[in-house]
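Student: What follows is a predicted protein model with its sequence.
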Amino acid sequence: MLRHFYNFTLIPLAIGASPFWILKTKRRGGLSKRLWEKLGRYKEVGLAAERKVRPIYVHAASVGEANIARKLITRWSTRYPEERFLLGIGTSTGFDLARQSPPANTEVIYAPLDLSFVVTSFFAAFRPKLVVLIEHEVWPNMIHYARERSIPVALVNARLSLRSGKRLAKLRPLLGKMYQGLSWVGAQSDEDCPRLEAIGIRQESLVVSGSVKFDPALDTPSASDFNPSKLLESLGEGPILMALSTHPGEELLFAKAASQVRDARLVMIPRHMERRDEIQEELSAAGFKVVLRSTMNLVDGSSARGKILVVDTTGEMPAFTKEAQVVFVGKTLLSKGGQNPCEAISASVPVVAGPWFGNFEPLATQLRNCEGLWTIEDEKSLESALQTLSESEERASKQAKNALSTLEAHRGATDRTVEALAKLLEEE
């Protein structure tokens, strides 16, 4: 009855939200006929026609989950090359990123909306033998129709904060049956287990596997063999200070602080590239010169010298991050929650961030405790951190090593997850 009520209310909500979603997707440049896949139409998907092939379906929400999925599939495909994979992405940005560099034996689609008629159409088209959900992507209809067809459902990289755990535990009478439908759950840490059990996940299905996201054993593949060194050389010769996954207001704050570092080359990679015009206008109004990655002309390299580079292209952040001397991680100072610091840490680049890192607990606290993260409070302290880390190689190296040692606790999480899911398939 609860699922029927969910379906009854979801359809009008989806219809009402669709104009806003279409407008947002258009701004990101993601409008295409492939979007019909969200409604269960798969004419351009090869696996839909290969009836003898039963793929493993991996479901990811956006860019962050897509990177986890690619990391997982890359290792899985290496160890089990006979497997075929279907990677479903919820957003156009994540979809474009995954399509630029799909893992071996993988076809990328738009993830189906969790409407009954869409999900049943999805299962009829692909007949997956396993459904793998990433982090928080737990959907009632997806789980219901998978279990109805005796298809196991696994949840990878599961994490539940104390606050979310308390809230969901109160809803256990309503949601408990859905969570009980999960065949295997890989928790990121021991602290997550009691909270996950409290919302209805069966103890016998719950395992502490570590975080695939934080596993330093296998870097997320970049979109190509792109090397940004020439682009960065055209900006000047000083230290490269980089702001990653920034949100509104953080670009200007970073520019003001980083510009005080002598001869610094400034690079910004916003969380949402469709904000490029807004960022360029804001920085230009403050007196900074800006060049967009998408329009950068290397024929006359001097034209970029002294300008701030705003990277408004998809899939190149890993390549840029490896070139930085110091990075500032966004959504930690003027916005709350935090973005992923692990790409920089894995590249041995020291990380600076604001105090609001709740989405990455307990990792953020662990990084602070071992002096692997420099926490700043405002523009002045950001300037001081960037200045110190760019001038003191010893200080920067020590912080980077401390941070990398914290990630070591998650080393092997990808392999442990792959082995557990492969065993689940054998048992089924």
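Tutor: Cool, got the structure. Residues are numbered from 1 along each chain as shown.

Student: CA only for contacts and neighbour counts going forward, please
Tutor: OK.

Student: what sits against the residue most central in space within the chain?
Tutor: The residue lying closest to the centre of the chain (C-alpha atoms, centre = their mean) is residue 64, at 0.6 Å. Counting by C-alpha atoms under 8 Å, 6 or more residues apart in numbering, residue 64 makes contact with 94, 340.

Student: Put this next to the previous one:
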Amino acid sequence: MRAPPLYHLYVAVTVLLAPFAAWAQIRKLRKQGVPALRAHETMGHASQPRSGSGQLIWFHAASVGESLSVLALIAKMGEVLPRAQFLITSGTPTSAKLVAERIPPRTVHQFAPLDARGPLSRFLHHWRPDAAIFVESELWPRMLRMTYERETPMALVNARLSAKSRAAWARQPALAAYVLDVFVLILTQNDEMAQAMVDMHAPADRVARGTNLKALSAPLPTDPAVLAQIRAALKGRRLWVAASTHPGEEEIVLAAHARLRASHPDLALVLVPRHPNRSAEVAALIAAAGLSFATRSKDELPRDDEAVYLADTLGELGNWYALTDVVFLGGSLRPIGGHNPFEVVQAGAAVISGPHVASFAETYDNMRAKGAAGFVEDAAGLAKAVADFYDKPAARRAALEAAESFVQDRSNALDDLARRLIHILKLAEPSR
């Protein structure tokens, strides 16, 4: 396929802007505490060697959510391809940190090279990927075309573009077709996005509905020492968790907990705001609700009569999920789109959610069908859902069994996806 004029214009612009973009990106990473050696990965200078002469499979993601969503897929592909190496690239220090904490075997992380010839040439020459898998909306024209020109098989998974991005690409159909032609397979999150990709001139015979990778994610990490410490402090008290809450939701959660305490006076709430920097704001809301609380970031532990434990730290969500059988998942009582319910059921808990879950609609539809998720709209509904969970043992067992069944289904889906990618990207190892 011939490159359209707009692609040539893009290439010319990147030549002019690359030095300034490189300076700005390296400076930004350094200010965020990234060592100089690693910050220069954005210029294509690798900080680690390519291991061996075997297959190397490159995954490219944008930031935290996308990066973490592929770790389980990498681990599964690694089981099928025991001699393969994996590379994951992303652009933010937070994603690098979290990936490092959960990185699968035989996998390294690097910061993504800038979308310019020099950085990309150095990157591709060093890593020599045997296949490349791009995640969600990472459609950098030069990165895609230069990788393609090396005859590297490429796939796009979890494809998802916002309405604004789709409209922008629709205004440049020749460029969209040129960029999307590099992929041997485009897997979307749902049928609507599959049609959107075809409308953007992706080759229709290479587009298919896949599954939401975030609904196949690896279990959140836990710290046994922290769990033992919190359990000892709680002394057998029952608790529920309200996780990833946003402004306007904590008030509803706290009102529900006040109702619950009237009938279940020993019940504790672990409240986990989505953004820990809102800790002081959320603490003020707890105090205004007349509820006693302890704060995780102050190294406090819940006392015998403490109503709320404010878990205002990063990277500990897995601990809080492991402490309970029922989790209210925020971002859903307000039109935010919801958060990942699969992480909850993987931890062995059932999910309660508000109605606004567009970002995980397919996942929630499947969970609802199995009975692994319940939905509420206000404080009264939330209080009743939590109370029913603890007061009705048969319903509780059914919800937890449904959650376990859903996790098994997702595990099977992950295995199918891994084998499909290995086949289409021609990665199967030769038999001996």
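Tutor: Good, I have the coordinates. These numbers come from a predicted model, not from an experiment.

Student: And the TM-score between these chains?
Tutor: The TM-score (TM-score structural alignment, normalised by the length of structure 1) is 0.81; 415 aligned residues with a C-alpha RMSD of 3.8 Å.

Student: Looking at structure 2, name the residue matched to the residue nearest to the centre of structure 1.
Tutor: Aligned against structure 2 by TM-score structural alignment, residue 64 of structure 1 finds its counterpart in residue 65.

Student: SS state for its match?
Tutor: helix (DSSP: H, G, I helix; E, B strand; the rest coil).

Student: quick one: it and residue 171 of structure 2, what's the gap?
Tutor: Distance, residue 65 of structure 2 to residue 171 of structure 2, by C-alpha to C-alpha, to the nearest Å: 28 Å.

Student: Same check on residue 33 of structure 2?
Tutor: Distance, residue 33 of structure 2 to residue 171 of structure 2, using C-alpha to C-alpha: 39 Å.

Student: Repeat that for residue 259 of structure 2.
Tutor: From residue 259 of structure 2 to residue 171 of structure 2 the distance is 53 Å (C-alpha to C-alpha).

Student: which of the two has more neighbours?
Tutor: Per other C-alpha atoms under 10 Å, whichever of residue 259 of structure 2 and residue 171 has more neighbours is residue 259, with 17 against 11.

Student: Show me where the stretch 51-200 of structure 1 has its strands.
Tutor: Assigned by DSSP state E, counting those that start in this stretch, the stretch 51-200 of structure 1 shows strands spanning 56-60, 85-89, 106-110, 130-134, 153-158, 184-187.

Student: make that the stretch 201-350 of structure 2, sorry
Tutor: 207-209, 239-245, 268-273, 293-295, 308-310, 326-329, 350-353.

Student: average distance between the first one and structure 1?
Tutor: Mean deviation of strand 207-209 of structure 2 from its aligned counterpart in structure 1 after superposition (mean C-alpha distance after the TM-score superposition for structure 1): 4.0 Å.

Student: Can you spell out which helices and strands pack onto that strand?
Tutor: With contacts taken as 3 or more C-alpha pairs under 8 Å, 6 or more residues apart in numbering; DSSP states H and E, strand 207-209 of structure 2 sits against strand 185-188, helix 191-199.

Student: looking at those, which is buried most?
Tutor: strand 185-188 (a mean of 26; mean count of other C-alpha atoms under 10 Å).

Student: Map residue 270 of structure 2 onto structure 1.
Tutor: Mapped onto structure 1 by TM-score structural alignment, residue 270 of structure 2 lines up with residue 267.

Student: Apologies, that question was intended for residue 214 of structure 2.
Tutor: Under the alignment (TM-score structural alignment), residue 214 of structure 2 pairs with residue 213 in structure 1.

Student: contacting residues around residue 215 of structure 2?
Tutor: Contact partners of residue 215 of structure 2, counting by C-alpha under 8 Å, 6+ apart, are 340, 341, 342, 343, 363, 410.

Student: Keep only those of the residues you listed that are in helices.
Tutor: 342, 343, 363, 410 (DSSP state H).

Student: which one of those is nearest residue 281 of structure 2?
Tutor: Here the nearest of those to residue 281 of structure 2, counting by C-alpha to C-alpha, is residue 343; it sits at 26.3 Å.

Student: okay, now the closest one: neighbour count?
Tutor: Close neighbours of residue 343 of structure 2, defined as other C-alpha under 10 Å, add up to 22.

Student: The residue nearest to the match of residue 214 of structure 2 when sequence neighbours are not counted and residue 98 of structure 1: what is the separation?
Tutor: Nearest residue to residue 213 of structure 1, sequence neighbours excluded (C-alpha to C-alpha, 6 or more residues apart in numbering): residue 68, at 5.6 Å. Distance of residue 68 of structure 1 to residue 98 of structure 1, given as C-alpha to C-alpha: 11 Å.

Student: Residue 310 is in contact with residue 271 of structure 2, correct?
Tutor: Yes. If you go by C-alpha atoms under 8 Å, residue 271 of structure 2 and residue 310 touch, sitting 5.0 Å apart.

Student: re the thing from before, just so I know, which of the strands of the stretch 201-350 of structure 2 lies nearest residue 426 of structure 2?
Tutor: Nearest of the strands of the stretch 201-350 of structure 2 to residue 426 of structure 2, taken as C-alpha to C-alpha: strand 207-209 at 17.8 Å.
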